[in-house]
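Chemist: Pasting the sequence and the predicted coordinates here, then a few questions.
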Amino acid sequence: MTARTELRRAAVLGSPITHSLSPVLHRAAYAELGLSHWSYDRFEVDEFRLAGFMAKLDSTWAGLSLTMPLKRAIIPLLDDISDTAASVEAVNTVLLTGDGRRLGDNTDIPGMIAALRERGMDKVESAAVLGAGATASSALAALARICTGQVTAYVRSEARAHEMRGWGERLGVDVRTADWDRAHEAFAAPLVIATTPAGTTDSLAGAVTGAPGTLFDVLYDPWPTPLAAAWSRQGGAVVGGLDLLVHQAVLQVEQMTGCTPAPLQAMRNAGERALEAR
């Protein structure tokens, strides 16, 4: 653990941003680590205001967390990005170094893997992905490391199908695509990763029968989603969006502060309390 006494700042940027739990998680970590001189805030910033915001950052800033729609917009404003971020062309973490450099990383991918491993899922023979957005590409990148067989992506258009197959080729994942109307067929897979916006999978909850495998639903508010609730009722294992949020935030805290390990349980407890209060 490193000790610092000078003011250090970090924040999450995005639009909309008022819903973000990142301040709760990072502040809980700072409190547990005794980093009283660290602050973590949230700022409403869209892609049009991003360059102006970045230009105003001074030497007190240590890092930034990024949510939509900034994960790709930030890349031209950085000095370098990690291989992990480059693999999906998405940055959710910016480190501001002492020599003035701005480095981008992606902690969503290792955070997703860590959340699954926490539930005992180190390897899986096949998987299904619901959706085809930015989170779906991160899911494919995570599956590239833990899935030994085919991944089926359920999407709404041929354009999205083409995009997901392209990501599969780039990431070294055997991806086949199927129409969203057949999404209920995904539930036969040992691992299903739902990456769609709130409400999208609600109509699928009634199709969860038998003894399902593991569902990773990246949403965390509202929670549980109808799909996650139905999955649990049938005895399936569920990994939620808060699990992902906490694990990726743990990695951000470690990178920004240099303090390892970050206090995962304290961060999770703070996130759970915040969600219960909503």
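Modeler: Perfect, thanks for sending it.
Chemist: rest of the way, CA atoms for contacts and neighbours
Modeler: OK.
Chemist: Could you look up the SS state of Tyr40?
Modeler: strand (DSSP: H, G, I helix; E, B strand; the rest coil).
Chemist: correct me, but it touches Leu25?
Modeler: No - here Tyr40 lies out of contact with Leu25, judged by CA atoms under 8 Å, at a distance of 9.5 Å.
Chemist: Tell me how many other residues crowd Arg182.
Modeler: 10 (other CA atoms under 10 Å).
Chemist: Next: Arg165.
Modeler: For Arg165, the tally of surrounding residues (other CA under 10 Å) stands at 18.
Chemist: Quick check: the gap between it and Ala128.
Modeler: 13 Å (CA to CA, to the nearest Å).
Chemist: And the spatially most central residue of the chain, how far from Thr257?
Modeler: For the chain, the residue nearest the mean C-alpha position is Asp108 (3.8 Å; CA atoms, centre = their mean). As for Asp108, its distance to Thr257 is 18 Å (criterion: CA to CA).
Chemist: Met267 now?
Modeler: Distance from Met267 to Thr257, counting by CA to CA: 15 Å.
Chemist: same check, this time on Val173
Modeler: With distances defined as CA to CA, the gap from Val173 to Thr257 amounts to 34 Å.
Chemist: And here is the other one:
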Amino acid sequence: MPPTDARRAAVLGSPIAHSLSPVLHRAAYAALGLDTWTYDRFETDEAALPGFLDGLGPEWAGLSLTMPLKRAVLPLLDTVSETAAAVAAVNTVVLGADGRRHGDNTDIPGLRAALRERGVERVPSATVLGAGATASSALAALATVCTGEVTAYVRGERRADEMRQWGRRLGVPVRAADWSRAAEGLGAPLVVATTPAGATDALAEAVPERPGTLFDVLYEPWPTVLGARWLGRGGAVLGGLDLLVHQAVLQVEQMTGRAPAPLDAMRAAGERALAARG
């Protein structure tokens, strides 16, 4: 039988088999001596999410959420942090002893922390490639990093309007441009790519001779074609693992109540897991 003090957490999403979150959280539990804690992954789409949440018992401490659940979970929560409400996206659910569900977004402070770790504190302008929940989180992070305009390259006027609206909501001056012109944005001192795998491959040939900093939120495959070209030109590159580790640190702290979470141990575990995947 499991110990009476056993606690559970998991990551939900669809698809979810690729997620590194179990590796990172389990590494944190091991380093913190939380021997009775477990962390799993569950394939869960929007239709299945309400039933999953309703079926959780008192042993559950929290959940990590990935696509397509970051916005679908909002009406299912009791409380939402100001950070998550600002971008209408939740990637962290902390479950109280009374069963109440609190939503937060650790992507935003995680992105800022990853940039700060690489010495990126302030930039005069920035480019965001793509739209959606990750792009809006990037805009929220850029609100405290970018002192000037952010140009968002998106497909279609609907996406463009969404990004302009997010900019107004977050206090970030956003200029939306069509994806066909995305190569023009690579000259910004900071470029944040929030697109799916392969979407930016065609932009690699347009990397400038002296690129600034690229933050590509993908971690598999890694490096991306764009990231490899960026590195080859001598630019600084942050990857999805940087974001994943920093946001997971905050999740572990919230779910376990233990701080600081072991950043180095979690990063090392993630790097080993990615290396093992080849």
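Modeler: Done, it's in. On a predicted model such as this, the values are computed, not experimentally measured, just so you know.
Chemist: Now the TM-score, please.
Modeler: For this chain pair, the superposition-based TM-score is 0.97 by TM-score structural alignment, normalised by the length of structure 1; 275 aligned residues with a CA RMSD of 1.0 Å.
Chemist: Leaving out sequence neighbours, find the closest residue to the residue nearest to the centre of structure 1.
Modeler: Among residues not flanking Asp108 of structure 1 along the chain, Gln248 sits closest, at 5.4 Å (CA to CA, 6 or more residues apart in numbering).
Chemist: And the strand or helix carrying Leu116 of structure 1, what's buried?
Modeler: With the criterion set as DSSP states H and E, the secondary-structure element containing Leu116 of structure 1 is helix 108-118. Taking 16 or more other CA atoms under 10 Å as the basis for neighbour counts, the residues of helix 108-118 of structure 1 that come out buried are Asp108, Ile109, Pro110, Gly111, Met112, Ile113, Ala114, Ala115, Leu116.
Chemist: I'd like the next helix or strand past it.
Modeler: Read in the C-terminal direction, the helix or strand following helix 108-118 of structure 1 is strand 127-130, with elements assigned using DSSP H and E.
Chemist: What helices and strands are in contact with the next helix or strand after that following strand?
Modeler: Later in the chain than strand 127-130 of structure 1, the nearest helix or strand by DSSP H and E is helix 134-146. In terms of contacts (3 or more CA pairs under 8 Å, 6 or more residues apart in numbering; DSSP states H and E), helix 134-146 of structure 1 is packed against helix 83-88, helix 108-118, strand 127-130, helix 158-171.
Chemist: So which elements touch the next helix or strand after the first one?
Modeler: Per DSSP H and E, helix 83-88 of structure 1 leads on to strand 93-96 as the next helix or strand towards the C-terminus. Helices and strands in packing contact with strand 93-96 of structure 1 are listed as strand 61-66, strand 102-105, helix 241-257; criterion 3+ CA pairs under 8 Å, 6+ apart.
Chemist: rerun that using 10 Å as the cut-off
Modeler: Based on contacts counted as 3 or more CA pairs under 10 Å, 6 or more residues apart in numbering; DSSP states H and E, the elements that strand 93-96 of structure 1 packs against are strand 8-14, strand 61-66, strand 80-81, strand 102-105, helix 241-257.
Chemist: what about it, how far off from structure 2?
Modeler: Strand 93-96 of structure 1: mean distance to aligned residues in structure 2 after superposition is 0.4 Å, counting by mean CA distance after the TM-score superposition for structure 1.
Chemist: List the buried residues of the host helix or strand of Glu276 of structure 1.
Modeler: Element membership for Glu276 of structure 1 (DSSP H and E) is helix 264-277. Using 16+ other CA under 10 Å as the burial criterion, the residues of helix 264-277 of structure 1 that qualify are Leu264, Ala266, Met267, Arg268, Ala270, Gly271, Glu272.
Chemist: now stretch 76-93 of structure 2, how far from the chain's geometric center?
Modeler: Chain-centre distance of stretch 76-93 of structure 2: 14 Å, with CA atoms, centre = their mean, to the nearest Å.
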